[in-house]
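J.: sharing a model prediction with you, sequence too.
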Amino acid sequence: MDLLQIIVLALVQGITEFIPVSSSAHLLLVPVFANWPDQGLAYDVALHVGSLVAVLIYFRKEIGRMIIAWYRSILYREFNEDSKLAWAVILGTIPVGLAGLLFKDWAHTAMRSPLVTAFGLIVFGFALAWAGWRSRGERTEYQMSWKDILYIGGAQALALIPGTSRSGITLTAALLLGLSREAAARFSFLLSIPVIVLAGMVETRELVLAGESVDWSAVALGTLISGVSALFCIHYFLVFIRKIGVQPFVVYRIALGILLLVLFW
């Protein structure tokens, strides 16, 4: 890869990973439109590592409390809102983990096309629009029931469909359940941590088995740019969604989906 491709793809990953527009769709489509060669598995892993580091840094205080409370819930049977949230993240990850094991190859082959991505962007964009329009919820992420958590986790599994957006579908489910917009976004960010870790482990295993050569300078630069841009994105997205809502992202999703239909139908 040349320097421009390294920088652009890292920015695309960092900016789109945590907003409801589908980072996988953008990483698939940007090289197509720019006529760039495939960036390779090692670089994909690097971009995910950058996003992971960003969310860990931003929520470091919450994560620290959750880890301590989670251990105390196991060792001493002490439960509080932080331990419940930690268990919620674990429970909410199970459906997408199972779906990934069962349908990963199918999602990365048969479903990986511009037309499928277009329909994913549009269909789930309208679902997000509906959730954002009717949402009047004020519940926080600490007030979810176990049924709510399984519902959001099950919705997250739909993110295997290109164009769906993991953050978008979890936001949609959380808003429909009555969480506030900011609480829905925060829980979506926390849910991303184990998903990114699991995806990174799978990709790293594939990278080792494939024996690809690694351009470590590109990997380091991509990780840095992806992480810094994701950190800023998380902060400003929380401000944006609290004040404005999700409708601008809906408009973008539908416009991009229509563009893809026009170009590839």
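T.: Arrived safely, thanks for sending. Please read all numbers here as calculations on a predicted model, not as lab measurements.
J.: please make it C-alpha for all contacts and neighbour counts, starting now.
T.: Will do.
J.: what sits against the closest residue to K104 other than its chain neighbours?
T.: Excluding its sequence neighbours, the residue lying closest to K104 (C-alpha to C-alpha, 6 or more residues apart in numbering) is L160, at 7.5 Å. Contacts for L160 (C-alpha atoms under 8 Å, 6 or more residues apart in numbering) come out as 99-100, 103-104, 107.
J.: included below, for side-by-side comparison, is a second structure:
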Amino acid sequence: MDLWHIITLAVIQGVTEFLPISSSAHLILPSVLLGWADQGLAFDVAVHVGTLTAVVWYFRRDVIRLAVAWSADTARRRIGADSALAWAIIAATIPAGLAGLVFNDVIEARLRSGLVIAASTIGFGLVLWWSDAVGRQQRGLPALTLRDALIIGVAQALALIPGTSRSGITMTAALFLGFRREAAARFSFLLSIPLIAAAGLLKTLELLERGNGADWFAIGLGTALSFVSAVVCIHFFLRFLERLGLMPYVIYRLLLGALLLVMLW
């Protein structure tokens, strides 16, 4: 991989992992427009490590607080506000994990096409707009129930469809449930931690099984750039979310999906 290849793909992964605009839709563009070859499994692992480290670092106080509360309250067989949120994250992770185990092969074989990604980018972009338009946006994270978590978790499982956007679909579900934009985004980011960790672990195990040689320069630079771009993305997304709303991302998704359709039709 050349330097420009590394920089472009790492930044794309870092930014699109957390914005509601679909990382798979963006990662298809370099190969279609520039004819780039697949970046390889080792690089995929590297950028996953970078984005995982970014979200854990950015929410480190929340992660530590939730982990300590969950451990203490579980040992004492009680549930407090923080441990309840930790349990909600665990519960919301289960549907996507099970769906991945059951449907991953089918999705890889039948849905990894440019047209599916384009259609999903447009379709779920419109659903995101609908949720932002009709959602009551009155609830904060303390109001999150186990039922809410499971509904958001089932929605997250839809992100297995390429072009959906994991952050986009989880925020969409939370908005339909009446949560404020900031609360929906924070829960989506916290919910990404176990899923990105699991995806990175699976890719790492696959990489170890293959035993291919690694380009350590590409891996190191890709990890660093995906980390930095993800931290910057999370910070500014949360800072301007209430001011700008989600319509800019909806419009962007529609334009991106239309572009992909034109290029791939």
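T.: Received it, and whenever you're ready, just let me know what you need. Everything quoted here is computed from the prediction, not taken from an experiment.
J.: work out the TM-score between the chains.
T.: TM-score for the superposed chains, counting by TM-score structural alignment, normalised by the length of structure 1: 0.98, backed by 265 aligned residues with a C-alpha RMSD of 0.9 Å.
J.: quick revisit: quick one: which of the contacts of L160 of structure 1 sit in helices?
T.: Within the contacts of L160 of structure 1, residues falling in helices by DSSP state H are 99-100, 103-104, 107.
J.: can you pick the most crowded of those?
T.: Counting neighbours by other C-alpha atoms under 10 Å, G100 leads these with 20 neighbours.
J.: show me the contacts for it.
T.: Here G100 of structure 1 is in contact with 157, 160 (C-alpha under 8 Å, 6+ apart).
J.: and the gap between the aligned partner of it in structure 2 and I64 of structure 2?
T.: Aligned by TM-score structural alignment, G100 of structure 1 pairs with G100 of structure 2. Distance from G100 of structure 2 to I64 of structure 2, counting by C-alpha to C-alpha, to the nearest Å: 27 Å.
J.: and E206 of structure 2, how many residues sit next to it?
T.: Other residues within reach of E206 of structure 2, judged by other C-alpha under 10 Å, total 14.
J.: could you say which helix or strand holds it?
T.: E206 of structure 2 is located in helix 181-210, with elements delineated by DSSP states H and E.
J.: what's that helix packed up against?
T.: Here helix 181-210 of structure 2 touches helix 41-58, helix 81-110, helix 166-176, helix 216-244, going by 3 or more C-alpha pairs under 8 Å, 6 or more residues apart in numbering; DSSP states H and E.
J.: ok, 6 Å please
T.: helix 166-176 (3 or more C-alpha pairs under 6 Å, 6 or more residues apart in numbering; DSSP states H and E).
J.: contacts for the helix it packs on?
T.: By C-alpha atoms under 6 Å, 6 or more residues apart in numbering, the residues outside helix 166-176 of structure 2 that reach it are 18, 20, 128, 131, 135, 152, 156, 159, 184, 188.
J.: take the residues you listed and write them to TSV, including secondary structure and distance to V228 of structure 2.
T.: Converted to TSV, the contacts of helix 166-176 of structure 2 look like this (DSSP: H, G, I helix; E, B strand; the rest coil; distance: C-alpha to C-alpha, whole Å):
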residue	secondary structure	distance to V228 of structure 2
F18	coil	13
P20	coil	18
L128	helix	27
S131	helix	30
G135	coil	32
I152	helix	28
Q156	helix	25
A159	helix	24
A184	helix	23
S188	helix	19
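J.: reformat the residues you listed as TSV; add neighbour count and distance to T145 of structure 2.
T.: Output for the contacts of helix 166-176 of structure 2, formatted as TSV (neighbours: other C-alpha atoms under 10 Å; distance: C-alpha to C-alpha, whole Å):
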residue	neighbour count	distance to T145 of structure 2
F18	25	23
P20	27	23
L128	25	22
S131	20	19
G135	19	17
I152	31	11
Q156	31	16
A159	21	22
A184	26	13
S188	24	15
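J.: what is the nearest of the residues you listed to F237 of structure 2?
T.: Of all the contacts of helix 166-176 of structure 2, the one with the least separation from F237 of structure 2 (C-alpha to C-alpha) is F18, at 8.8 Å.
J.: if I look at I196 of structure 2, how far off is A143 of structure 2?
T.: 25 Å.
J.: which of the two has more neighbours?
T.: I196 (18 against 12).
J.: to which residue of structure 1 is the more buried one aligned?
T.: I196 of structure 2 maps onto I196 in structure 1, by TM-score structural alignment.
J.: one step back: quick check, nearest of the contacts of L160 of structure 1 to H26 of structure 1?
T.: When those are compared against H26 of structure 1 (criterion: C-alpha to C-alpha), the nearest one is A107, at 15.9 Å.
J.: and stretch 226-243 of structure 2, how far from structure 1 on average?
T.: Superposing on structure 1 and averaging over aligned pairs (mean C-alpha distance after the TM-score superposition for structure 1), stretch 226-243 of structure 2 comes out at 0.7 Å.
J.: give me the contacts around that stretch.
T.: 10-11, 14-15, 47, 50-51, 54.
J.: stretch 130-140 of structure 1 now?
T.: By C-alpha under 6 Å, 6+ apart, the list of residues contacting stretch 130-140 of structure 1 from outside reads 172, 175-176, 178-180, 183.
J.: what about the residue nearest to K104 of structure 1, distance to L261 of structure 1?
T.: Taken as C-alpha to C-alpha, the span from L160 of structure 1 to L261 of structure 1 is 20 Å.
J.: what of T109 of structure 1?
T.: Where L261 of structure 1 is concerned, T109 of structure 1 sits at a distance of 19 Å (C-alpha to C-alpha).
J.: how about R60 of structure 1?
T.: Relative to L261 of structure 1, and taking C-alpha to C-alpha, R60 of structure 1 is found at 41 Å.
J.: if you count surrounding residues, which of the two has more?
T.: L261 (16 against 12).
J.: does the more buried one sit in a helix or strand, and which one?
T.: helix 247-264.
J.: which of the residues in stretch 249-265 of structure 2 are buried?
T.: 249-254, 256-258, 260-261 (16 or more other C-alpha atoms under 10 Å).
J.: repeat for stretch 123-137 of structure 1
T.: Neighbour counts over stretch 123-137 of structure 1 (16+ other C-alpha under 10 Å) mark 124-132, 135, 137 as buried.
J.: what about that stretch, distance to the chain center?
T.: 18 Å (C-alpha atoms, centre = their mean, to the nearest Å).
J.: neighbours around L56 of structure 1, how many?
T.: L56 of structure 1: 17 neighbours (other C-alpha under 10 Å).
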